[in-house]
Structures are given as C-alpha cells and as structure tokens.
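Asks: A predicted structure for the sequence below; I have some questions about it.
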Amino acid sequence: MVRFLHAADLHLDSPFKGLSNLPDHLVKMIRNSTFEAFNNMITYAIEQQVDMVLIVGDIYDGENRSLQAQKYFVDGMQRLQKANIRAVISYGNHDHLGGKWVRFNLPSNVDVLGNEVETKKLHINDEVIYIHGFSYPERHIKQKMIDEYPVAQQNGLHIGMLHGSLAGDESHDVYAPFTKQSLLNKKYHYWALGHIHKRQILHETPPIIYPGNIQSRHRKEQGEKGFYDVHLQDDECHYQFIRADVVRYEQVVMDGTPIRYANDVTAICHKALQTVRSQGAAIVELRITNLTEEGHALWQQTSPMEWLALLRESEADETPMVWVASVTCDAPKEALTKASEQVLALIDDWDEERWQEVLGELYQQANVTRFLPQYQTIQIDEMKAQVKETFLQTMRNK
C-alpha cells in the first residue's frame, strides 16, 4: 500500500484580483495565502507521514518564476526530505520549462518529470510504483499528449499525472486534451490531474480526479480549496479531500421574506456570515432574495454602499475574518412581473420604422456585423417573437 497527496495548481506568488477595496491587513493576508496554503499541505504530509506528494503542474503562477516563490517551494521540499517523503512534480502551462528564471537546485527526494512523457519507477513500502507524465516544454500544448502515455503492463501500481483539459470542456484554456475513455484505456490505478481549478471526480474506479487549486485567487474560484489524501493498494483506492486554503470566496443567498426593519437586514446577514465564519476566513458576496414589497421599499430607502458599510462595521471585531465584498437584493417577484409586462408592451408598441432605426444603428457597428444575418433578410415580426422569448426565458431564470 502507498499513501500520497495529490495536489495541483499551487500558483505560488499569484497576483490576486479584486483587492482594491480591502483594508491593508487583509490584502497582506490574501497576498500570502498561496504560500500559507502550500505550507499547510507540507505540514499535513509530515504530520500524517505520507509516502509521497504528487504536484501536477502550475506550481508557479508565471513562466519567469520569482526568487521568493522558488525559495519557498524548495524549503517545502526540504522539509519533506527530512521526513523521508518523496515528491514527484511536473510543470504546467503557467510555469513551463521554456521560461527564463534563476534556478534553484531541488533536493534529492524530488523527481521532476521532463518535457516528454516518461515513467518514473519508485520503490516504496515494498511496492513498485510507476508514475507516468510530463512537464510542459512551452505554454501552449494543443496536441493529445495522452497518446504518448504507455499502457500499464508491468506488475505494480501505475499512476498517471496529466496537466490538461477534458476534451470539450472550454471553461478553461484547452491544453493537452483527453477523453475519459482515453485515460481508462491506459489501465492505471489512479489518474492525478491538474489545470482545472474546480475540484472534480471524473471517474470513481479507477479514480480520475482534479483536486482544484489549493487557494482561491479571485471571486470566480468559489468554495473550499485543497488537495487529496490517497491510499492506494492494488485495485483498491480510498481518497479524502483535505482543505489547505487560508481564505475562501463565497456567494451566500439569504431569504429576505421576514425583513420589515433595518435590524432584520443586519440580523439575517449576521446569521449567514456566522455560518460562513464557522468554516474559516472568507470573502463573501451577499444576496437577499424573496423580499416583500415592504421589505424592498425599506431596502431602497438607503444606498447599497450604506448597507455595506453598516455590515462591515458590525462584523469588524468578529474572528475569523469574514469580509463582506458586496450586498445586493433582488426585486420582489411582483415587481419583476410588472416590469416584464411593461417591457413586452414596449416591444409590441414599436412599429417597423422604430425597429429599422434601432437595427440600422446596430448594423453600423463594424465589429458585430459579421455575426448578424443580412440586413435585407430580417423579418420584423419574427424578430419581435424572438426578442420576447429571449426576454421571458431570462426572467424565468431569475
């Protein structure tokens, strides 16, 4: 049996986005968070006495790695070495081998995958372990690198490391694309993936897993971040997600039905923030839904920035830190219905001359005309119907 950690996308020294409105002490904490999350992972590996750590690409955020980030990573590898823990790492599209940087020498417990698919053979706990993978020689790898991976034939445990994209998933830049079946065809016991920052289990047996990144870096990277603790023996595999992040980003939706007075707003928000706080430090976007017309009228009497300032002040002394990035509320359903009727009526009221006027303005925009049908072929009645359907569908999804 071998026990290892599977991590990816550390993005050490990443430039964080959206920090302009934060207090200085919070900015400092967030800027250091990728380093602290990495430190949390190394500490966990040592305390749990795992056998090895796999890091699947994008250790650093840029191809020209900073001295600070490299020194911090080398220190972590040296801590593993003192604990007799092996490490196998690969570099991804962000920290590819074609970059220019002042290099640090890695300790002897670290195996680095080269710029072509190769196999590392390790002996751990009387087990023979084959680790297959590669590092990016340059930033853009568009070819199907999975075709270069060997099919497992020797006895032992086979683990694939691949920093790339599931074919057809364009939520992230598509590099080294693969299909799930192409991974299964290699007959490995575990697939350690990287590149996609959202934690995903693509297949259970054998496991094909994206651990996500270990620390959120902006509001689009929601929820807990960390790595997997994996126990692997023959065809039996057990794995558990372990949090490593220092601060996370959350979006919280609250039921505003009871709101009648200002203290109702603060009470509902405080309760939601306490739930978030119980899981650690966070940056939170609050959204209030289901307001009555009375509650919505109360909300509109004060500017959103005043509500935000009030909430921030009331939460300032609470620990751990939960910073309210924004607070918004949805209009009541009744108001949405009235607004919808008004918009639909307006669409019907426009005559052909008005439509031609608006479309003429649109067709004068050179950067969009290539996406539009020929002006002469447009049927106004058909366009009205399409506009109505698109609007109604949008309102249904609110």
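Replies: Nice, thanks for sending it over. Numbers count the residues shown, from 1 in each chain.

Asks: Please count neighbours and contacts with C-alpha atoms only from this point.
Replies: Noted.

Asks: what's the burial count for residue 146?
Replies: A count of neighbours around residue 146, defined by other C-alpha atoms under 10 Å, yields 19.

Asks: if I pick the nearest residue to it once chain neighbours are set aside, what's in contact with it?
Replies: The shortest distance from residue 146 to any residue other than its chain neighbours is 6.3 Å, reached at residue 178 (C-alpha to C-alpha, 6 or more residues apart in numbering). Counting by C-alpha atoms under 8 Å, 6 or more residues apart in numbering, residue 178 makes contact with 144, 145, 146, 164, 165, 166, 167.

Asks: Please compare the first structure with the one that follows:
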Amino acid sequence: MRFIHAADLHIDSPLRGLDRYDGAPIERLRTATRSALERMVDKALAEHVDFVLLAGDIYDRDWQDFHTGLFFREQMVRLNRADIRVFIVQGNHDAQGVISRQLTLPPNVTVFSSRTAQTVHLDELSVAIHGRSFRERAEDEDLVPTFPELVPGCFNIGMLHTSLSGRPGHDTYAPTDVSTLTAKGYDYWALGHVHAREVVSETPRIVFPGNLQGRHANETGPKGCELVSVEAGRVEAEFIPLDVVRWSQVVVALEGIDRLEALGEVFRSALEPMLLGASDMLHAVRVTLTGSTHLHGIEANQPGTLDAAIRAAAQDVSDAEIWIEQVQLDLTTPLDRTQAAQRQDAVGELIRLVDSIGSDELALKTLVQEELGGLLSALPQEVAAGDVPQMSDAADLLILLRDAEATVLARLAAGEGA
C-alpha cells in the first residue's frame, strides 16, 4: 500500500505587498500554490498511490470567486480518473463555517464531518482512516478523544489539523499532545497546520508534512509532501519536494571585506549550498549582510550600493534563477567605539548622545509612546504594510537608534577618508 500525505495547500493565498518590489516575478509567485498542487497530483499519478490524505487548509480563505474551487476540483478529477481516492479534513483556514461557496466534488473525494469523528474502511487494503474536520475557524477543543477506537486487523490512520501542544508562529487550534495521539493505538497520524515539516514520532508515525509551497521569506527551504509505503505493517516514508518557488534566507558575513567585487564572490559562495539539487525552480532569497566593514561607509554615502551589488551578483549565477526579495543591512563601520567616544568632535559627540539616550529607559519609553507612536500610526496603509519597525517598546527604539548611529558614523568616516 502506498499513499501521499499533504497539508496546508493554501490555494490562491494572497501575497500582499509584492507590488513594492521592483521587478518581482509577481505572477509566478501568485500561481505557485496552484503549481505545487499540480505537481503533487502528477506525483500521485506517477507513483500509482492508493489514496491521498489532505490534512486541512486546502484553501487560504473563503473563495473570492469560483475559480479557486474549480481549480482544486479539476485536480481531484485527475485523481478520480486514475481511481485514486482522496480524504480531507478541514482546518482553520478552510473550516466549514469559513468557505461559503460550494462545489460538488468528484466521487473519489471524502471530506470528513465536523460534527463527529468518522471512520472510512478500505477493505481491499485493510486500512481504516479516521478523521474530523473543523466546523469553525477557531477550534479550541481537543478532538482526539472523540476519535473512534482502532479497527483490529487494519492499518489505522488518524487525520487531524492541530497545533499539538503549540508550535512557534502558529495559532493554537485543536490542541492535543503526543501521548493522547499514541493512546489511540493508531499506526499513523496525518497532521496538518504546522508549515515546517516535522516528524513528531516514529512509533506510531506522527507527521506534519509542512505546506506544499512556501509563501513568504519566513517559510524557507524545501516544501512538499510525504510519500508513504506500508508493507506488513512496516512504515517507510520519503519526503517529496514539490515547491516551484523556494524561499531562503542567506546571511553573508562581510567582516574584513572592503571591496564590492569581493562582496559578489562571498555572496555567491553563501548561495551555493542552497542551490544544490534545486536548480529547476525560482529561488526567492532574502539576504542579510552582517559584520564590520568599510563597505558600510560606501553604502552610507551612496545608499543602495550594496543592494544593487547583491542583485548584480545574483544575475551572474548561471545555473539557477534567483530573485532577491530583499537585502537587509546589519553592518557597522570599523571603529573603536569606546575610544571614539572620547573624541572632541562630531563623532565623539554623536556616540555620547546615543549612550545618554539609550541609558535612560524612561526617556525611551516616553519617546515611543508620545512621539513615535502617533507618527507611525499616521503612516499610509501601503507604507505601514511594509517593513516598518513596530516600536512596541524601548528596546525596538534603541535598535533603531544604534542603526542610525552606525549610518552617521559611516558617513563621517567616509568623509574623513575622502
């Protein structure tokens, strides 16, 4: 017996803010979730799997129109023509109370009820599949105790959209724990909700496959599904990458790098591990430049220089398609700050001023609440949607203050060297 376990397709997930990026491959990014599902169906057909499990969040939200539902239905029809059954539990994004438009799915698709947990028997395979959907978006109850007892003599699979006992970056829905899942006696738990692949347990096998397609810079690395084979009760599983756009974050250390030409070389070296075996897709990369370097002075005098240099270096990579989503700077100019604070000039005065403000927590909090709070809240919506500092506390402001200091010092240093 063989089956595919996938989750969190988030078909037609809106990618907000892309218009801010000049030259962004907008259409390819917006259609990536569809392309990943097509690749999953292609894999199911090529491997002649017996069935497919989809553990929630098929859709990202209520359909704006019927095109989203029709696309998903078309992929299910492809599986139906090959006699491949599909089993679905709905999660928080596609709960029965969230999706208002409806289309009748082909007969190979079973969507588990949200009223109670159900069991579907596949007698020809000696398999029992148990599952329960979300009725509404916020499901606070542990649903596992409502699941049926295992079916003796069968390979028992449980399907659930859950955060388990909590996962960073994910809201708590249908909370439960490994001991509760294990106590059911099932052989395999097909979970959804967590977008990073995680094998929670081997015996029984409890797995989050992650989402099929990363949607932004925080959903990094290969994305795809589990291809599971079961023989004589023994489970073997393989992760299958299906993403067509792969998001990555690359940190480039520039300590001691003082030439723009060398920047390109260092960047391409940092990029190489990410590209191994993955040249057939678009790579969306967020780059962070770190370290103490005289290049910071060049950037201070000509803002945008390092961003452009990284993008130029990406153009020179011949064996992969790369789009630089963003270049972030975490740089300092080589300077003995303690010694510089003793100087009786603009440099020393600036450092002493920053130290004075930074050491007064009350003054920082007042500045956040009374001065910057109103200013940030007045930003236009399209600006506020971008990477604007939240300024939730004094620590945020101190980081911004240090960054401003570094930029000014870089300009002063560049002016002294001119």
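Replies: Cool, the structure landed. Keep in mind that this is a model prediction, so the values were computed, not measured.

Asks: Would you pull the TM-score for this pair?
Replies: TM-score of the superposed chains, computed with TM-score structural alignment, normalised by the length of the first structure, equals 0.80; 363 aligned residues with a C-alpha RMSD of 3.3 Å.

Asks: What's the match for the residue nearest to residue 146 of the first structure in the second structure?
Replies: Matched by TM-score structural alignment, residue 178 of the first structure corresponds to residue 176 in the second structure.

Asks: I'd like to know how far that match sits from residue 87 of the second structure.
Replies: Distance from residue 176 of the second structure to residue 87 of the second structure, counting by C-alpha to C-alpha, to the nearest Å: 22 Å.

Asks: swap in residue 46 of the second structure?
Replies: For residue 46 of the second structure, the distance to residue 87 of the second structure - C-alpha to C-alpha - is 19 Å.

Asks: residues near residue 305 of the first structure, how many?
Replies: 12.

Asks: can you map out the helices along the stretch 101-250 of the second structure?
Replies: 178-183 (DSSP state H, counting those that start in this stretch).

Asks: ah, wrong one, I meant the stretch 301-418 of the second structure
Replies: Using DSSP H, counting those that start in this stretch, helices in the stretch 301-418 of the second structure cover 305-315, 337-340, 346-358, 361-366, 373-377, 381-384, 394-417.

Asks: Tell me which of those lies nearest to residue 285 of the second structure.
Replies: For residue 285 of the second structure, the closest of the helices of the stretch 301-418 of the second structure is helix 305-315, at 9.8 Å, according to C-alpha to C-alpha.

Asks: Quick check: buried residues in that closest one?
Replies: Buried positions in helix 305-315 of the second structure, judged by neighbour count with 16 or more other C-alpha atoms under 10 Å: 306, 307, 309, 310, 311, 313, 314.

Asks: repeat for stretch 389-397 of the first structure
Replies: Across stretch 389-397 of the first structure, burial judged by 16+ other C-alpha under 10 Å covers no residue at all.

Asks: could the helices of the stretch 301-418 of the second structure be laid out in CSV, adding distance to residue 281 of the second structure?
Replies: Listed next are those as CSV, based on distance: least, C-alpha to C-alpha, whole Å:
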stretch, distance to residue 281 of the second structure
helix 305-315, 15
helix 337-340, 45
helix 346-358, 46
helix 361-366, 46
helix 373-377, 38
helix 381-384, 30
helix 394-417, 35
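
Asks: Among those, which comes closest to residue 83 of the second structure?
Replies: Each of these has some distance to residue 83 of the second structure by C-alpha to C-alpha; the shortest is helix 305-315, at 44.8 Å.

Asks: Check the burial of the counterpart of residue 251 of the second structure in the first structure by counting its neighbours.
Replies: Per TM-score structural alignment, the equivalent position to residue 251 of the second structure in the first structure is residue 253. Neighbours of residue 253 of the first structure under the rule other C-alpha under 10 Å: 16.

Asks: isn't residue 253 of the first structure right up against residue 288?
Replies: Yes: between residue 253 of the first structure and residue 288 a contact is recorded at 5.9 Å, counting by C-alpha atoms under 8 Å.

Asks: excluding its backbone neighbours, what's nearest the match of residue 251 of the second structure?
Replies: residue 287 (4.8 Å).
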